[in-house]
Every structure is written in C-alpha cells, then in structure tokens.
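> Here is a sequence together with a model predicted from it:
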Amino acid sequence: MRLLVLGGTWFLGRAVVSDALSRGWEVTTFTRGLSGTPVPGAVAVHGDRENEADVRRLAEQGPWDAVVDTSASELTPRTVLTGAEALASKAGRYVYISTVSVYRGWPDEPLFIDSEVLDGPADADADYGRLPANHVGADTHYGKQKAGAERAVVQAFGADCASILRPGVILGPGEYVGRLPWWLSRAARGGDILAPGNPNQTIQPVDVRDVARFALNQATATGPQVHNVTAPIGRETMGGFLESCLEATGSTGRLVWAPDEHLLQYDLVQWSELPLWRTHPGVWRIDSTSGYAAGLECRPLSETVADTWAWLQRGNVPVPHQRWKKHGIAPGKEEQILAGLTG
C-alpha cells in the first residue's frame, strides 16, 4: 500500500504516518517543513499547498493508492480543490479530515450524519462566509470553509473515491491545542480545582490514535463514505475525565463542581477558559453510528488521559500553536469563582 499524507509531522498527521508505517505501508508526507519533525521511515517532500507549482511537483512523485489529508484546517476550499485535482490521477482514494463544525446545527442541536451541512462552494476563497466585525451571533466562517473543502474533495475525486471524516474534539499524545494538557497541568498543581457544570455531563472526545487508525482503514474502503468520528454518546463523563486527570498525575487536588448557572455569571469564555465546558445542548450529542459500523473503535478516555500525561512526562513538547495560549482560566479568576461557591 502506497500512501500520501498531507501533513504528517505532528499530532494527527504524525499518528497517521506512524500507524501506516507499522502496517508496512510505503508513506510519503507533504509538509512545509516548518514545524514538527518527519517520522523515520517516511519519505518527506517539502512544499506549500498554496503554491500550485509545489503541488504539481508533489504529484510527480506518485502514484499512490490513497491520500490522507490532515493539514487542511486553515486552507481555503479553493486551495484544497487545486491540490485534489492535481492528485486525482495519481491516487485512488482521498480521505479528508473535516469537522463537525460543517453542520448548520452545531453546537446547538444533536447531530446525525444526514444533518444539514453549511453552504460552501468548492472553489471558495478565504473571505467566503466571513462575517462583518460588528456581527452578533454564531460565527460559521470556519464551518463554511470546511464544508467547501469537503465539496472540493468530492468534486475532484468523485463521491465513490472520497471518505469524509468529521471528528469533534480530538485529544491524545501530541495535542497542540492545549485542552487536555491544561487540565493535566491544573490537576498536577492540586488544591481546590474548579470543575465546570455537572460531573455526569456526557462528553465525546476521541483519541488521536483512534482517528488515525480509522482514517487508514478508510484509505482502503470503497464507495462513498461520510462519517462522524466521536466517542459514543453517554459512555464518558466530565466527572470521569477530571478524575482521570487527578489519577494520572497522582494529584491530591479536590474537584469543586460549579453549576452552569453559577459559571455563567462570570463571563467565562466557554470551550477555552475551562476546556471542554460548553453549555450548548448539542455539543456532546453527535451520533457516530455509521463510523462504528465502518470500523471506528474508541478507546476509554482514561487511557487517552494517562498516555498524554506519560508523553508529556517523557519531556515531549507539543508543536507551538497560537491556540495553546487561549486555553485555561487565570488562577485569580478561578479563586474568585471558587470563593463565590462558598461565600
């Protein structure tokens, strides 16, 4: 099996490459060479996906049996379309890692594989879906861009040769966003720890290694494939997650639970100041039944937590990313909210 991975040096891309090599596949990666390090055993090709000459040069390295695209999160649909068209005659299948943000109902409604997807043309530029600075309400720009990129892949390869995978939150070793690493760091610091919402609130993060494995299985699939990629609804809880953080770090910290209505008084930035906390009713109601039927398997979240802490304790450092600094509540603000619970 010959595989091309767009990306491949950090987090999901690295997990895809490592898994593919363990299967004995021949792997080529295409990156700018600016962050992360190549996985030994893969053939590294450097170039910029926004440079058509670089993409044409990449295509000359083919053919491949499949492409797995892990690096399109900040690319326009037009850029994805140009690259997919250049590779369409060089690969048999295209696996595109999308997001649940493509759904019009995200995060306010339960989501199913046939839920309505946002508009987004296959040839859209970066301004498509961008809202004016004074707009009040949900910002769907990212979702529309990813929806357009999905359509770009299908347009270039055809539905029969495309796999569209829509993960929710991805956690695990190498995470660069900072959600799980922040909670692990906070747990390790100990003391009274502000725990958001209801400990029985179900959550659905998926391990990066499980997404990688599913993406590679999809590289050998046939026919049209579109799947949500999350842990099962109801299996994991916020309480179980935070208890796993305490256990993994050996912390003596104490979780102090604050109801949603109490937290909302403090103008907290949901999803980031207390990572994974969000009051929208659909955020953890994503149905991934079709994914499970297609072979998706999700390990227990406690295993993801423990393995991520072990990865960090071995001195590993995630690739620097601007999203990292957005996560985590300031200690003073946490103390203020905790005091309000007992005052």
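Noted; the coordinates are in hand.

> alpha carbons only for contacts and neighbour counts from here, please
Will do.

> Next, name the residue at the spatial heart of the protein.
Residue closest to the mean C-alpha point of the chain, counted by Cα atoms, centre = their mean, is Ile170 at 4.2 Å.

> ok, for that one, nearest residue in space, not its chain neighbours?
Val206 (5.1 Å; Cα to Cα, 6 or more residues apart in numbering).

> give me the number of residues near the one you found?
Residues contacting Val206 under the criterion other Cα atoms under 10 Å number 24.

> Disregarding residues adjacent in the polypeptide, which is nearest to Ser18?
Nearest residue to Ser18 in three dimensions, chain neighbours excluded: Val39, at 6.9 Å (Cα to Cα, 6+ apart).

> swap that for Asn198, sorry
Nearest non-adjacent residue to Asn198, counting by Cα to Cα, 6+ apart: Pro259, 6.3 Å away.

> Give me the neighbour count for the one you found.
Neighbours around Pro259, by other Cα under 10 Å: 13.

> Show me the longest helix that occurs in this protein.
As assigned by DSSP state H, the longest helix anywhere in the chain is helix 141-157.

> give me the number of residues near Arg213?
Neighbours around Arg213, by other Cα under 10 Å: 20.

> Pretty sure Ser18 is one of the things it touches, is it not?
No: look at Arg213 against Ser18 with Cα atoms under 8 Å: they stay out of range, at 9.9 Å.

> my guess is Phe30 meets Leu6, correct?
Yes: using Cα under 8 Å, Phe30 is in contact with Leu6, at 5.0 Å.

> Check it against this one:
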Amino acid sequence: MRLLMLGGTEFVGRAVVDAALTRGWQVTVFHRGHHEPPPGVAVLRGDRTAADGLAALGRGEWDVVVDTWTGAPSAVRDTARLLATRAQRYVYVSSRSVYRYPSAARLDEDGPLVDGSPDAGEVEYAQAKRGGELAATAVFGGRALLVRAGLILGPWENIGRLPWWLRRVARGGPVLAPGPRELALQYVDARDLAAWTLDAVERGLGGPYNLVSPAGHTTMGELLEACVRVTGADADLRWVEPERIAAAGIEPWTQLPIWLPPGELHDHLHQGDVSKAVAAGLRCRPIGETVADTWAWLQSIGGEPPQRPDRPAVGLDPETEARVLKG
C-alpha cells in the first residue's frame, strides 16, 4: 500500500506512519519541516496555509491519504480536490467534538452534529473538524473514512495530558487525585487508532466511526495508580471529591488533565457508543501499557514533552494543589 501522510512527525500522525512502515507500506510524509520525519519515509515539503503550499503534491499517486488537520476546513478541501484523481481513499482524523453539545450518553454516529462548512477559514475546533469531514466527503464520497476520535493518549503526545500526570506523580509527595476514583474514562491509544485505521483502509471502510475505547475501559483510579507504578515514585494519591475541586476554582480537563467530573460534559466525552468501531475490529490495549510506554518515551527524550504551539499548556500549579490538599 502507498500511504500519503499529511503531517506524520508527531503524535497521531507519527503513530500512523510507524504502523504503516511496520506493515511494509510505502510511506510519503508531507510536512512543513519543523520536525524530523521518521526514518524510512519519502519526504515532501509544503505549508497548507501558504498560497502555493501544496505544490509538492502536484505529482504522485497513493492508495490512501491520512489527514489529521485541525485548522481551516478549506485546507482539507483544497488538498482533497488536488488529490481526487490520484488517491483511492481519504482518511480524515476528526473528533467526537463534532457532536452537538450536550449529547446523551451512549451517542452513536447518527447523533446530531454541529454546523460546519468545507469552505470555512479559521473557526472553532468543533466547527473546524466538522468542516474537514464535509470537505473530505464532498470530494471522496464513500471513499472517505471519518475517524471521530475522543481523548487520545500514548507516546509522542504533544498536548501534554498524560505527560503532565506522569511528571507530577514522578515528583512524589501528596498528589491531588480528582475523584471519584471509580470514574469511568474513555480514550484511545494513538497506536490503537493507527492500527484500526490502517485495517479499515485495507477493508475499504468509509463513513464515520467513533474511535475511542468502550466506555469504562479504565477509570481515573486505574490511570493514576498506573502512573505511580511505572514511575516508581513515592507519591500519595489523595482523592478529592468534585465539589471541593469546583469550590477551589480548579478547571477540569485543563488544570486537571483528562478528568471531568460526573455530569453532562463527562457523559459527552466519556460515554460514547463505539459498538460500530468494535464490530469493525477496534481493540484497545490496557491503560497500564499506554502509561508505561508513554513514560518510557518521556524518559527517552529527556523528560520534557513536546507542546503543540496552538494548544495551551495543561496542569495544576503546585501552590493551588497544596492549598486544596491542606484544606
């Protein structure tokens, strides 16, 4: 198989490239040159935000294009149109954020969606992802696969969520652990996303798929306890109820990455129906493996994770954590 990866040097794109190379696929990476491409790939350079940024894609044929773009949907539109006669399939890595909020628990792919346009410029995240879906589908029709991912974890993460928890636990001492301990989490390891996506391409699947683990695949307790275990830190998890966290003015998801208190937003992000993807072969590794491999990767790069410039840094400052634990 001949894969054109748009991006491919970080996180999800890197996981897709690594999985494709392992299968013996021929991989071409199209990127801006800000990071080193993985070894073993052909490289094309370009900037999708520039007037002539797609020039390097003017020639070549591929069996599949994988696109993780999050910016203006018009960039997906332009790329898809350029490749319409030279690529067999188009995979757009979208997001479950395309579902209109609030959504009921166990929402499947037929749930109500936010408005979006394939011709839009810079818009909010949900509208950007929906516009990207519409752009890919407008050109490739049933040959477009829409991978609606939720929370993504694993090695090469450049958002900072799991790396922040690992580094915080590694410092040891009392750790503010947001409860309840048994709170169910729904996520996907980037490598499991990559494996499922390439399998789906080989099977000729198209249309939308929610791609996260089944609801309850792990819990907040299991995740943080795995962090303690793999770091070997002298950390004491202090479980704090959601009410105390809210009273302290601490923001879920950003100041306490991954965590959302029970309620409407938690149901929206951690209770999706993924039966369609599971029936199509989705398999999710245990949380302990994701945590251990992410820690090993962090160690291998000196402990300082990369940070996407278009995303704010996450995490709770030590002073606020100490104040809440003391109170």
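Arrived safely, thanks for sending. Owing to the predicted nature of the structure, the values given are computational and were not obtained by experimental measurement.

> Am I right that the residue nearest to Ser18 of the first structure falls within a helix?
No: Val39 of the first structure is assigned coil when assessed by DSSP: H, G, I helix; E, B strand; the rest coil, not a helix.

> That one and Gly24 of the first structure: what is the separation?
14 Å (Cα to Cα, to the nearest Å).

> what's the overlap in contacts for the two?
Common neighbours of Val39 of the first structure and Gly24, using Cα atoms under 8 Å, 6 or more residues apart in numbering, do not exist here.

> Which of these two has more residues huddled nearby?
Neighbour tally, Val39 of the first structure and Gly24, criterion other Cα under 10 Å: the higher count belongs to Val39, 19 against 10.

> Let me see the ranges of the helices in the second structure.
Using DSSP H, the helices of the second structure run over residues 11-22, 73-83, 125-140, 161-171, 190-203, 220-231, 242-247, 264-270, 275-279, 287-300, 318-326.

> Just tell me the aligned range of the fifth one in the first structure.
Mapped onto the first structure using TM-score structural alignment, helix 190-203 of the second structure spans residues 208-221.

> aligned partner of the residue nearest to the centre of the first structure in the second structure?
In the second structure, Ile170 of the first structure lands on Ile152 (TM-score structural alignment).

> quick revisit: who has more neighbours, Phe30 and Leu6 of the first structure?
Neighbours around Phe30 of the first structure and Leu6, counted as other Cα under 10 Å, are more numerous at Phe30. The numbers are 24 against 20.

> ok, the more buried one to Gly62 of the first structure distance?
Counting by Cα to Cα, the gap from Phe30 of the first structure to Gly62 of the first structure is 12 Å.

> do the same with Arg56 of the first structure
10 Å.

> Of the helices of the second structure, which stretch is the most buried?
Neighbour counts (mean count of other Cα atoms under 10 Å) averaged over each of the helices of the second structure peak at helix 125-140, with a mean of 25.

> Now do the same contact list for Val212 of the second structure.
Taking Cα under 8 Å, 6+ apart, one finds 149-152, 186-188, 193, 274 in contact with Val212 of the second structure.

> Let's see that with 10 Å instead.
Taking Cα atoms under 10 Å, 6 or more residues apart in numbering, we find Val212 of the second structure in contact with 96, 147-152, 185-190, 192-193, 269-274, 277-278, 282-284.

> In this structure the residue nearest to Ser18 of the first structure contacts Thr31, no?
No: Val39 of the first structure is beyond contact range of Thr31, at 12.0 Å (criterion: Cα atoms under 10 Å).

> Now do the shared contacts for those two.
8-9.

> about what we covered before: quick one, which of the helices of the second structure gets closest to Ile258 of the second structure.
Among those, the nearest to Ile258 of the second structure by Cα to Cα is helix 161-171 (6.4 Å).

> The first structure: matching residues for the closest one?
Under TM-score structural alignment, the match for helix 161-171 of the second structure is residues 179-189.

> how far does the matching stretch sit from the chain's center?
Chain-centre distance of stretch 179-189 of the first structure: 19 Å, with Cα atoms, centre = their mean, to the nearest Å.

> hang on, the earlier thing: relative to helix 77-87, how tilted is the longest helix of the first structure?
20 degrees (axes from the mean of the first three to the mean of the last three Cα atoms, to 10 degrees).

> For the equivalent of Val100 of the first structure over in the second structure, which non-adjacent residue is spatially closest?
In the second structure, the residue paired with Val100 of the first structure according to TM-score structural alignment is Arg96. In space, and not counting its chain neighbours, Arg96 of the second structure is closest to Arg148: 5.1 Å by Cα to Cα, 6+ apart.

> for Asp54 of the first structure, same thing?
Gly47 (5.3 Å).

> What's the local residue count around the one you found?
Using other Cα under 10 Å, Gly47 of the first structure has 17 neighbouring residues.

> Contacts only, for it.
30-33, 53-55, 57-58.

> From those, list just the buried residues.
Buried members of these, scored by 16 or more other Cα atoms under 10 Å, are 30-31, 54-55, 58.

> how long is stretch 18-28 of the first structure end to end?
12 Å.

> Mind listing residues that contact it?
So stretch 18-28 of the first structure is contacted by 1-9, 12, 14-17, 39-45, 58, 61-62, 64-65, 67, 209, 212-213, 216-217 (Cα under 10 Å, 6+ apart).

> Ala144 of the second structure and Val91 touch, don't they?
Yes: contact criterion Cα under 10 Å: Ala144 of the second structure and Val91 qualify, at 5.7 Å.

> hang on, the earlier thing: now for the residue nearest to Asp54 of the first structure: what does it line up with in the second structure?
Counting by TM-score structural alignment, Gly47 of the first structure lines up with Gly46 in the second structure.

> Its match and Leu57 of the second structure: what is the separation?
Taken as Cα to Cα, the span from Gly46 of the second structure to Leu57 of the second structure is 8 Å.

> again with Thr320 of the second structure
Counting by Cα to Cα - Thr320 of the second structure and Leu57 of the second structure are separated by 49 Å.

> Off-centre distance for stretch 62-77 of the first structure?
In terms of Cα atoms, centre = their mean, the centre of stretch 62-77 of the first structure is found 15 Å from the chain centre.

> Could you pull out the buried residues of that stretch?
With burial defined by 16+ other Cα under 10 Å, the residues of stretch 62-77 of the first structure counted as buried are 62-72, 75-77.
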